[in-house]
Structure formats: C-alpha cells, structure tokens
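**Q** only geometry, no sequence info:
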C-alpha cells in the first residue's frame, strides 16, 4: 500500500511511502483489539477503592435487643450493614485490575488497529521535521495544514524529538509518541494517525514479527 508523503504545509512532496502489507494490510482481528484496549484501560485503574466493613466500624459490641419476642428480625450488632451507620456489606476492597496478554496477541492487535485506520484512509505520512524551539503555535500550524486542528490525532516519531513533544503537550486532542510506544488504544482513540517518514521502519520492525 502506497501513501503520498506530505510536508509540514500539507503539500505533497512527490514521494510515496510504501506501507507494509504485513502491518497495514492484514485481516483485522477485532477481538485482539478489544482485549488490548481492555488491558490498557484496566491498567489505568488505581484500584485504591475501599469501604469500611462491619469489623472496621466504631460502635458498641453489645447485643442491641433480645433474640426473641420483639416481632422483628434478630440482631446482634449495631455495626451490621442493615442499620444506618453500619458497615458496608460486600463493599469494594483494594485490588489490581491488570491482566496478562501475550506479546504476539498485542502485536496482532496493533497491526489490526493500523489496518483499520488504513482501510478508513485515516493514515497520513509526513516528512521528518523539527522545531528550533518548543512552540505550541508551530505545532498547531502543522495540524492546521494537515486538516487535523480540531480532531484527535496521534503523531508517531521515529526517535525522541523533545521540541516536537513539548510543543504538543498543551493540546488535549493531539498526542505524540515514539514508534516503540505505539499502543492499540492510542491508535483506535485517534481520528487520524500521522507517521513521520522516519518512523515507518521502526513500526514495521516492531510489529511485523
């Protein structure tokens, strides 16, 4: 699959980037995508939720009324969850929500996500660029030229580029990552994935295994 390479002004350079069919042209596995996204979101959960149970409530331990003859249910503790101010029954406890996925399945999920974007014509290849200094305005101008100013976008760098990364940090709708940091959630969450020309080799090397 060939995609035209554009410059930072959004104009075609006359070159075409060859996207590997092994990464951008497979039969998408939607279940693998689902599992990888589910794992990503599960890993974001802190799992620090906690409610006090009856053993942790401060209160009297005496039996609050006699066992029989009251005409109501028997009760032994004011700290029971059936009473106001009592403990929470079956309340949340701290836990770890993360789970394991095989590396092969995660690579399949990322290839599937990239294929879906390619099928939707939501992949752009731009020639490598840099800024003299971190400036959000310069980064916004690039997004405007690509028609992505008001859309969620994922910019994929070949290697660390501090000026480009810092220029994008104030923009909620745009995210900059290195090719080694590419995630299925990041791909699926973006309306458009923009690859710097130099990042394609690293992406294909990481995923075409």
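**A** Good, I have the coordinates. Keep in mind the model is a prediction, meaning the values are calculated, not measured. Numbers count the residues shown, from 1 in each chain.
**Q** C-alpha only now, for contacts and for neighbours.
**A** OK.
**Q** which strand in the chain runs the most residues?
**A** strand 12-18 (DSSP state E).
**Q** Pull the distance from it to the chain's centre.
**A** Distance, stretch centre to chain centre, for strand 12-18: 30 Å (CA atoms, centre = their mean, to the nearest Å).
**Q** tell me, what residue is most central in the protein?
**A** residue 185 (4.0 Å; CA atoms, centre = their mean).
**Q** tell me which element that residue is part of?
**A** Residue 185 is part of helix 184-189, with elements assigned from DSSP states H and E.
**Q** Which residues outside that helix are in contact with it?
**A** For helix 184-189, the external contacting residues (CA atoms under 8 Å, 6 or more residues apart in numbering) are 33, 36-37, 40, 109-110, 113-114, 117, 152, 154, 193.
**Q** next up, a second structure to put side by side with the first:
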C-alpha cells in the first residue's frame, strides 16, 4: 500500500489517496525491470542499417589486370573489400532486434517500476478546467508549485489528454505528457518527478492491477 497527498492547482494539500499494486519480489525486482527496459529500448531500434558486400557493389566484373607478369599483387575485381569503393566485410544488414517478454512479466515490471517511484510521485487534482486556453507559462508555474522544478525531468500522466493541456505541455523542454494507457518502464525510470491526477491513479490501478 502506497499513500500520497493530493494537491490542488495552487499546490496546497487538499486530501490523501492510496494505491496498491502487486509488484515483484525484492530479490527479483531489479532483474525483471531491467529485462523490460532492455526490451523496450531494443525494440525501438529500426534495424535498417545496411551495407553492400562485394557481390552487391556496382562494377568490378572485369579482372583489372592479368594474373601474372605485371609485378603487382593478384587482383580479380576492383570491388574487393581491400579496395577503395569495394564491398564491406561483415557490415550491418537489415535485421529484427525485437525481444520477447511474456505479457505477465511486462505488466509486473511496469507495476514494479511505478511503485518504485512512489517517493517522486506527485498526485494532483484534475486541472484541465484551470487551463481555459493553452498557456505554457501557467502549466510551468503549476508544476513548480507541485514540486517539479523547471530543471527537473517531469512525466505527466493523464487519463484523458485535453487539447489545452496538450498544447500547453508540448513546448516545455523537460516535460513529457503521456496517457495512462501508454505507461512504459523507460519513461517511469527516466523522469525525476511523476505527476498524475487522482482519477488517473485510479485508472492505473484498475487497468494494471490484473
């Protein structure tokens, strides 16, 4: 059970909340979170890097000079990997870097990573009504009142992302805005502060508790 205070738009404490998520055992927690993190970062690789071998480089079909009698080293093609403009030995080819992780393991790692950041979790009231129009300055000031300084990397998690909130957040350098159903291990571990609304916290517990 993790307990947190709830802050309003002005940064004042207006209540308390708690959530309970099943996490990995202490002796295996770091291992399962690490596996999920490696999987996420590896799966984000495009795997499109490609080089040409000597058989794929254009030209080089004719023997550049006769085998014997010239005093030079034997050569069969100007596209040999030893030549400038030749093929590449053991270069990268398009490949799939995806790693597999069971769904139960992925969700367990996600819950474990989220609960591990409980000390840096900031729970606030629903504030979409406070932004009548897109205003980056107002959102930056609110984050500072809540305890997320401008020089800290903050992760803002919302159940539903309104247009005014999205437009206000998109130009803040150290802020990342994601929906509750887009939780991932990397963002949870990368942020210095995690800001969620009370309703979002309830949704996270409802969706990810299984």
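**A** Okay, I see it. These numbers were taken from a predicted model, which means no experiment stands behind them.
**Q** Please work out the TM-score for the two chains.
**A** TM-score for the superposed chains, counting by TM-score structural alignment, normalised by the length of structure 1: 0.88, backed by 205 aligned residues with a CA RMSD of 2.2 Å.
**Q** follow-up on the earlier one: which secondary structure elements does the longest strand of structure 1 sit against?
**A** When contacts are defined as 3 or more CA pairs under 8 Å, 6 or more residues apart in numbering; DSSP states H and E, strand 12-18 of structure 1 packs onto strand 2-6.
**Q** Now do the strand it packs on: distance to the chain's middle.
**A** Counting by CA atoms, centre = their mean, strand 2-6 of structure 1 comes out at 27 Å from the chain centroid.
**Q** so where is it in structure 2?
**A** Mapped onto structure 2 using TM-score structural alignment, strand 2-6 of structure 1 covers residues 3-7.
**Q** Have a look at how far, on average, the matching stretch is from structure 1.
**A** Stretch 3-7 of structure 2 differs from its equivalent in structure 1 by a mean of 1.0 Å after superposition (mean CA distance after the TM-score superposition for structure 1).
**Q** ok, back up a step: run the angle between the longest strand of structure 1 and strand 2-6 for me.
**A** Strand 12-18 of structure 1 and strand 2-6 meet at an angle of 140 degrees, taking axes from the mean of the first three to the mean of the last three CA atoms, to 10 degrees as the criterion.
**Q** Could you look up the SS state of the residue located most distally from the centre of structure 2?
**A** Farthest-out residue of structure 2 from its mean C-alpha position, per CA atoms, centre = their mean: residue 69, at 61.8 Å. Of the three states, residue 69 of structure 2 takes coil according to DSSP: H, G, I helix; E, B strand; the rest coil.
**Q** I would like the residues contacting the helix ranked longest in structure 1, please.
**A** If you go by DSSP state H, structure 1 has its longest helix at helix 103-119. By CA under 8 Å, 6+ apart, the residues outside helix 103-119 of structure 1 that reach it are 22-30, 32-33, 36, 123, 182-184, 187-188, 192-193, 207.
**Q** sorry, back to before: gap between the residue nearest to the centre of structure 1 and residue 77 of structure 1?
**A** To residue 77 of structure 1, residue 185 of structure 1 is 49 Å away according to CA to CA, to the nearest Å.
**Q** Also residue 29 of structure 1?
**A** Residue 29 of structure 1 is 54 Å from residue 77 of structure 1, by CA to CA.
**Q** do residue 175 of structure 1 as well
**A** 54 Å.
**Q** again, but for residue 58 of structure 1
**A** Taking CA to CA, one finds residue 58 of structure 1 at 11 Å from residue 77 of structure 1.
**Q** Now do the buried residues in the longest helix of structure 1.
**A** Using 16 or more other CA atoms under 10 Å as the test for burial, helix 103-119 of structure 1 gives 105-118.
**Q** Now distance to residue 129 of structure 1 too, for these, in JSON lines please.
**A** Below are the buried residues of helix 103-119 of structure 1 laid out as JSON lines (distance: CA to CA, whole Å):
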{"residue": "105", "distance to residue 129 of structure 1": "33"}
{"residue": "106", "distance to residue 129 of structure 1": "30"}
{"residue": "107", "distance to residue 129 of structure 1": "28"}
{"residue": "108", "distance to residue 129 of structure 1": "30"}
{"residue": "109", "distance to residue 129 of structure 1": "29"}
{"residue": "110", "distance to residue 129 of structure 1": "25"}
{"residue": "111", "distance to residue 129 of structure 1": "25"}
{"residue": "112", "distance to residue 129 of structure 1": "28"}
{"residue": "113", "distance to residue 129 of structure 1": "25"}
{"residue": "114", "distance to residue 129 of structure 1": "22"}
{"residue": "115", "distance to residue 129 of structure 1": "25"}
{"residue": "116", "distance to residue 129 of structure 1": "26"}
{"residue": "117", "distance to residue 129 of structure 1": "23"}
{"residue": "118", "distance to residue 129 of structure 1": "23"}
